[in-house]
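> The amino acid sequence is not available; the structure is as follows:
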């Protein structure tokens, strides 16, 4: 198979030919039809994730067709159209037994703990637990965004933030996760404020349901949010993962508000200072949000089917596998409007 491979961290990846994967007894092999290029993949390439063994094939936002199944798989057959959460549960630990596969104690992640989906084929584990069937009407490029950005945003807004109609929700960072969060929060009736440095992304956020937009390059973000909301947001998400956006998110909350940390902070940003006087004095809640378990996809897909959510609007540039190395290396310098998706292999 053709695949994107890097042999050293921060060294340019190459498109090479590798052996096709074979399914584990509990797993499947997917023919990859689409896979997103995500900032988490950039973190992996930079060496910020300690679980990665070299050489490595990145990629964790994927959708495709089952090409082979392991002998113990019962729920899937060759030809099924599927996607998968970027966190795959083991099915045996206490968190999996509680239905919380997104924090599985033995979790595996394609593109991190094993080779990922920047390839023609990818092996996935514990298929009966982790795979999600795709609606026939959903194209693969749209489906590829579900496993990471869109599902992550859904859990952050709905399950962790428990956002309700009429609340003020601030979203800091309008990349793939942030724009997804804007759409989802607006769909459940919240008043959404989008924050970014890029006017094009802010314009798209307004089209997706944001009632206000703040350009962090031109305005006092915290002051602007306080003015718009008359006292602060009820819920605020750092969808980028940076000490500045995290701090602005916390400081822009009203008393007893919720901060949801969605964006990863790794490398030099792994242990940021937090505004503790605000957190203690105003009883601010700090919550992490890390993907979403497969069994929760039904609620999200029902909202897609009903027309309340339209993740296809978040698909940006469609590129080839040969273009993926440059797109990956550029992730920290530039993110296009909408998700960049590899659709040609």
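Yes, it's here. If you're wondering where the values come from, they're calculated on a predicted model, not measured in any experiment.

> contacts and neighbour counts: CA atoms only from here.
Fine.

> List the residues that contact the residue most central in space within the chain.
With distances taken as CA atoms, centre = their mean, residue 149 lies nearest the centre of the chain, 2.6 Å away. Remark: with contacts taken as CA atoms under 8 Å, 6 or more residues apart in numbering, residue 149 is in contact with 176-177, 180.

> mind running it again at 6 Å?
176-177 (CA atoms under 6 Å, 6 or more residues apart in numbering).

> what's the spacing between residue 146 and residue 63?
Computed as CA to CA, to the nearest Å, the residue 146 to residue 63 distance reads 9 Å.

> likewise residue 91?
According to CA to CA, residue 91 stands 22 Å off from residue 63.

> next one: residue 322
19 Å.

> and the two? which has more neighbours close in?
residue 63 (30 against 17; other CA atoms under 10 Å).

> Quick check: residue 319 is in a helix.
No. Assigned with DSSP: H, G, I helix; E, B strand; the rest coil, residue 319 falls outside any helix and is strand.

> Report whether the expected contact of it with residue 342 is present.
Yes. If you go by CA atoms under 6 Å, residue 319 and residue 342 touch, sitting 4.8 Å apart.

> These two - which one has more neighbours?
Using other CA under 10 Å as the criterion, residue 319 and residue 342 rank with residue 342 on top: 27 against 19.

> any idea which element residue 65 lies in?
According to DSSP states H and E, residue 65 maps onto strand 61-69.

> Which strands and helices lie in contact with that strand?
In this structure, strand 61-69 packs against strand 28-36, strand 81-83, helix 140-144, with contacts taken as 3 or more CA pairs under 6 Å, 6 or more residues apart in numbering; DSSP states H and E.

> Now find how far off-centre it is within its chain.
Distance, stretch centre to chain centre, for strand 61-69: 19 Å (CA atoms, centre = their mean, to the nearest Å).

> Next, the angle from that strand to strand 28-36.
Calculated by axes from the mean of the first three to the mean of the last three CA atoms, to 10 degrees, strand 61-69 forms an angle of 160 degrees with strand 28-36.

> ok, second structure coming up, stack it against the first:
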């Protein structure tokens, strides 16, 4: 079979590998779709401290069960499944408290275990024991199901920040995560959703799909002034920074309404994680700042339900479908910003 293995920064190889066999407590799936993520680009460029190369990467996974180990129950060949990316231990204090997204023992598909850029892969017992394999609902394609994982992360962030009925929401960043934030905020009852992005081309492409109430190009206007004008000077109830930029987080403090909430959804580069925080804005306006880190198995199940019921549409966000041998082209497309979402189809032979 073919796999895409990461060896070192800049060295991602499509190569032949033996088809894996599941252990007694594992399942084997035929991968139908593994969608790409900005993290895949970061791994390709810089590596990752949790990856011990060579490693098959890819963590937004949907496929079909082809074999279940002798000790596995509940899964049979032909079952259509989506696999979580972040794997909590299920046993630590945070997991027992119901906070699996901050499990200190968390492992990840495509990092600690071989991921989905492969024709076949093994779902390890570590995933099965935390109920991290989900049935894909009828009517949901494998490609759509592969987007459940990033949607689950978005759901975690918005649930934590209490996005709900009547909120005015600002999403900063018009990549795939930003697009999902816009759509989920609408599904959760936001009265208005504004999208902010520096790159005019990316903004126009995203806005054409997700239709925010206003699309603001931060390279052309001051986004803080624009949001204050749109809100009559009040600011937004919720600001979500879906961009790895300190300036976005600093601006969020200035465009949030009194008693508003800020979700620092996009992490900052590890060599430059410090921002200038006007503490008086937080103090006098009684602002709340939330972090957002990954998703839980339950968030993944809920994301599939949101897709299945049509509350959050994702199919039109997948702008490119590529076969596994073109994974490097997929990385280039993600880097260029010309796509919203790129999905890899390991069994496919052509590109779209």
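Thanks, I have it. Keep in mind the model is a prediction, meaning the values are calculated, not measured.

> Would you tell me which of the helices and strands packed on strand 61-69 of the first structure gets closest to residue 292 of the first structure?
The closest of those to residue 292 of the first structure is strand 81-83. By CA to CA, the value is 12.6 Å.

> how close does the strand holding residue 65 of the first structure sit to the second structure?
Superposing on the second structure places strand 61-69 of the first structure at an average distance of 1.4 Å from its equivalents, by mean CA distance after the TM-score superposition for the first structure.

> Going along the chain, name the helices of the first structure.
With DSSP state H as the criterion, the first structure has helices at 39-46, 94-97, 127-130, 140-144, 151-154, 176-187, 199-207, 221-229, 243-251, 276-281, 297-305, 324-329.

> Export the ones you listed as TSV, with columns for mean neighbour count.
Shown next, in TSV, are these (neighbours: other CA atoms under 10 Å):
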stretch	mean neighbour count
helix 39-46	21
helix 94-97	16
helix 127-130	22
helix 140-144	26
helix 151-154	28
helix 176-187	29
helix 199-207	19
helix 221-229	18
helix 243-251	22
helix 276-281	13
helix 297-305	15
helix 324-329	19
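
> would you list the ones you listed in TSV and tack on distance to residue 168 of the first structure?
Conversion of those to TSV gives the following (distance: least, CA to CA, whole Å):
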stretch	distance to residue 168 of the first structure
helix 39-46	27
helix 94-97	32
helix 127-130	33
helix 140-144	28
helix 151-154	16
helix 176-187	9
helix 199-207	15
helix 221-229	7
helix 243-251	12
helix 276-281	18
helix 297-305	21
helix 324-329	34
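
> closest one to residue 74 of the first structure among these?
Short answer: helix 127-130, nearest of those by CA to CA, at 6.8 Å.

> Any chance you could list what contacts the closest one?
Residues beyond helix 127-130 of the first structure that count as contacts (CA under 6 Å, 6+ apart) turn out to be 27, 75, 88, 294.

> let's see 7 Å
Defining contact as CA atoms under 7 Å, 6 or more residues apart in numbering, one finds that helix 127-130 of the first structure is touched by 26-28, 73-75, 84-85, 88-89, 91, 294.

> Drop the exposed ones from those residues and show what's left.
26-28, 73, 84-85, 88-89, 91, 294 (16 or more other CA atoms under 10 Å).

> So for residue 115 of the first structure, what's the nearest residue that isn't a sequence neighbour?
Nearest residue to residue 115 of the first structure in three dimensions, chain neighbours excluded: residue 57, at 4.8 Å (CA to CA, 6 or more residues apart in numbering).

> Which residue in the second structure aligns with the one you found?
Residue pairing (TM-score structural alignment): residue 57 of the first structure is matched to residue 56 of the second structure.

> Next one: its match from residue 113 of the second structure, what distance?
Noted for residue 56 of the second structure: a distance of 8 Å to residue 113 of the second structure, by CA to CA.

> Same question for residue 140 of the second structure.
In terms of CA to CA, residue 140 of the second structure sits 26 Å off from residue 113 of the second structure.

> Same check on residue 51 of the second structure?
Between residue 51 of the second structure and residue 113 of the second structure the computed distance is 9 Å (CA to CA).

> circling back: do I have it right that the residue nearest to residue 115 of the first structure meets residue 7?
No. Applying CA atoms under 7 Å, one finds residue 57 of the first structure not in contact with residue 7, separated by 9.1 Å.

> What does residue 260 of the first structure correspond to in the second structure?
Aligned partner of residue 260 of the first structure by TM-score structural alignment: residue 263.

> What are the neighbouring residues in contact with its match?
Neighbouring residues of residue 263 of the second structure by CA under 7 Å, 6+ apart: 157, 161, 239-241, 289-292.

> Give me the buried subset of the residues you listed.
For the contacts of residue 263 of the second structure, buried by 16+ other CA under 10 Å: 157, 161, 239-241, 289, 292.

> With distance to residue 187 of the second structure as added columns, please give those in TSV.
Shown next, in TSV, are these (distance: CA to CA, whole Å):
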residue	distance to residue 187 of the second structure
157	14
161	15
239	16
240	16
241	19
289	22
292	19
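
> just those now: which is nearest residue 330 of the second structure?
For these, the minimum distance to residue 330 of the second structure (CA to CA) is 24.8 Å, reached by residue 241.

> got a list of what that closest one touches?
Shown in contact with residue 241 of the second structure (CA under 7 Å, 6+ apart): 171-173, 248-249, 263-266.

> Farthest from the middle of the first structure: give me that residue.
Max distance from the centre of the first structure (CA atoms, centre = their mean): residue 281, 31.8 Å.

> ok, it to residue 258 of the first structure distance?
14 Å.

> now residue 186 of the first structure
Residue 186 of the first structure sits 17 Å away from residue 258 of the first structure, going by CA to CA.

> Then residue 173 of the first structure?
Computed as CA to CA, the residue 173 of the first structure to residue 258 of the first structure distance reads 17 Å.

> just residue 267 of the first structure next, same as before
25 Å.

> Looking at the two, which one has more neighbours?
Under the criterion of other CA under 10 Å, the comparison of residue 267 of the first structure against residue 258 puts residue 258 first, with 26 against 12.

> so the more buried one sits right up against residue 237, yeah?
No. The pair residue 258 of the first structure and residue 237 does not pass the contact test of CA under 7 Å, sitting 8.4 Å apart.

> shared neighbours of these two, which are they?
By CA under 7 Å, 6+ apart, residue 258 of the first structure and residue 237 have no common neighbours.

> Please name the nearest non-neighbouring residue to the corresponding residue of the second structure for residue 213 of the first structure.
Correspondence of residue 213 of the first structure to the second structure, assessed by TM-score structural alignment: residue 215. Take residue 215 of the second structure and drop its neighbours on the chain: the residue closest to it by CA to CA, 6+ apart is residue 195, 4.9 Å away.
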